[in-house]
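A.B. asks: Here is my input; please provide its structure:
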Amino acid sequence: MRSVEIAGGAIAALLALMAAPCRGDPPLEFRHESYVGVAPSADDDVTWTRVLWLDRGLLHVEARYGYEGDDIATALGGLHFAGGSTLTYDVHLALGLSAGATSGGVVAYRAELVLGTLDLSSEGELFVEWSQRAEAFFFTWTELGWSPIEWLRVGGAMQRTRFYQSARDVDAGPFAGVSSESIDVALYLFGLGTDETNGLVSIGVTF
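C.D. replies: Purely as a prediction, here's the structure:
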């Protein structure tokens, strides 16, 4: 628990530094995401992952809990790039440290391309446990979405995770979500038609 407290203190310090107002600084962008997954075939069939990030100009700070596994907290810092007109892009690159049930180093990215009503997004993380260097794991999540109307988004997603054991290295399935100006909710289904069907609900809040 001591390692979790240290990680929590580091996260709080980073967030406070980012949030401190400075004259002439670009505006602060904030987002919080929660993911609740249900995998009936897993020993721990319900998972809860929380992600908080802050962007200010090129600077990016992020805190995660339950992303790499149960009872693991992660603090990351890095860079944020965004731009474009007809085709827009949004990219995060970050390095971080994890502590809790296990500890390790993290290299992470998040990228999104948007063209009209179509979007392609991907995020990934290489997690290297210090106690087991040979067992590095690469988490990844990719989505292809379509927004036929402003508040509705549908498409397909694929993920590679170790929250549950699967006969497939990568799981794929459909999703559907709704959104308002600052809140979005989506439902994802993976492994449809198999004994390893599982679902995930995501809730995001942006300020």
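
A.B. asks: CA only for contacts and neighbour counts going forward, please
C.D. replies: Will do.

A.B. asks: what residues are up against the residue nearest in space to the middle of the chain?
C.D. replies: Nearest residue to the geometric centre of the chain (C-alpha atoms, centre = their mean): V51, 6.2 Å. Going by C-alpha atoms under 8 Å, 6 or more residues apart in numbering, V51 touches H32, E33, S34, E62, A63, R64, Y65, Y67.

A.B. asks: again, only this time at 7 Å
C.D. replies: Residues near V51 by C-alpha atoms under 7 Å, 6 or more residues apart in numbering: H32, E33, S34, A63, R64, Y65.

A.B. asks: and Q132, how many neighbours?
C.D. replies: 11 (other C-alpha atoms under 10 Å).

A.B. asks: please give me the structure for this one as well, since I'd like to look at both together:
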Amino acid sequence: MRIARWALTALGAMAAVTALANEMEGSGRRAFPPDSASWEFSVTAIPTIVRGGENFVSGIAVADRGSLHLEARANYESVGARSAFVGWTFSGGDEIKWELTPLLGTAWGTTKGFVPGLEASAAWRRLDFYVEAEYVNNRNDQSSSYFYAWSELGFRPFEWLRVGLAAQRTRVYGGARDIQRGPFAQVTWRRMTIGGFWFNPGSKDQVLVTSIGVAF
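C.D. replies: All right, here's what the predicted structure looks like:
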């Protein structure tokens, strides 16, 4: 019930600011589209509440210039891990817009190793799909190496509101389920985006992932 109350609170807080939202952000990880010739940045805090487990906060910082994509993360591959990535974005499409960003990265701290990855998104009218995946090769413990994936299928009933379904495969926190699924909602106001992802609703393995991001 605690997770349910947190989820309702988070969704209620998002609804309270929707009247101020007037700009639409993309569904991908980039700070801005790859046609920007100047440096653009974004930072995102990701508080995570784990039912029956340890709550924690992850962080992501992104820097983009044209197709160049730089990314740093904290508590993402594992709690206590740090990671950094460099990538190059390919994009195109008219009716269906798409972006593809291969990544090369490294992790240190509680997880150490080479981390290749990929971020991709596609959008058609009010529908979009986003996926990020990486192979975490943990030099600290090879048996703990794993394939991580996060995906979102989103719909925008309004420019400032994005709702849909998300799924992830991760080992950052415990739980009996290898793949978690659930609904999400995001609202955007100017250059700020607030989101809530509710995985495994109604189960003993519920996880609430919230996100607060700013692009500048």
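
A.B. asks: Please state their TM-score.
C.D. replies: In this superposition the chains share a TM-score of 0.82, using TM-score structural alignment, normalised by the length of the first structure; 181 aligned residues with a C-alpha RMSD of 1.5 Å.

A.B. asks: now for the residue nearest to the centre of the first structure: what does it line up with in the second structure?
C.D. replies: In the second structure, V51 of the first structure lines up with I60, judged by TM-score structural alignment.

A.B. asks: how big's the offset between the one helix or strand its match maps to and the first structure?
C.D. replies: Here I60 of the second structure, judged by DSSP states H and E, is contained in strand 56-65. With mean C-alpha distance after the TM-score superposition for the first structure, strand 56-65 of the second structure departs from the first structure by a mean of 1.1 Å once superposed.

A.B. asks: and the equivalent of P102 of the second structure over in the first structure, how far is that from H60 of the first structure?
C.D. replies: Aligning on TM-score structural alignment places P102 of the second structure opposite L93 in the first structure. According to C-alpha to C-alpha, to the nearest Å, L93 of the first structure and H60 of the first structure sit 8 Å apart.

A.B. asks: which one of those two has more residues nearby?
C.D. replies: Neighbours per residue, other C-alpha under 10 Å: of L93 of the first structure and H60, the larger number sits with H60, 22 against 18.

A.B. asks: pretty sure that one contacts L76?
C.D. replies: No. Between H60 of the first structure and L76 there is no contact under C-alpha atoms under 7 Å: 8.2 Å.

A.B. asks: Find the nearest non-adjacent residue to the residue nearest to the centre of the first structure, please.
C.D. replies: Excluding its sequence neighbours, the residue lying closest to V51 of the first structure (C-alpha to C-alpha, 6 or more residues apart in numbering) is R64, at 4.5 Å.

A.B. asks: does the one you found sit in a helix or strand, and which one?
C.D. replies: Secondary structure assigned from DSSP H and E places R64 of the first structure in strand 59-65.

A.B. asks: Tell me which residues of that strand come out buried.
C.D. replies: Using 16 or more other C-alpha atoms under 10 Å as the test for burial, strand 59-65 of the first structure gives L59, H60, V61, E62, A63, R64, Y65.

A.B. asks: Please enumerate the helices of the second structure.
C.D. replies: Assigned by DSSP state H, the helices in the second structure fall at 2-17.

A.B. asks: Kindly state which residue of the second structure is aligned to the residue nearest to V51 of the first structure.
C.D. replies: Counting by TM-score structural alignment, R64 of the first structure lines up with R73 in the second structure.

A.B. asks: Over to S41 of the first structure?
C.D. replies: Counting by TM-score structural alignment, S41 of the first structure lines up with G52 in the second structure.

A.B. asks: P26 of the first structure too?
C.D. replies: In the second structure, P26 of the first structure lines up with A37, judged by TM-score structural alignment.
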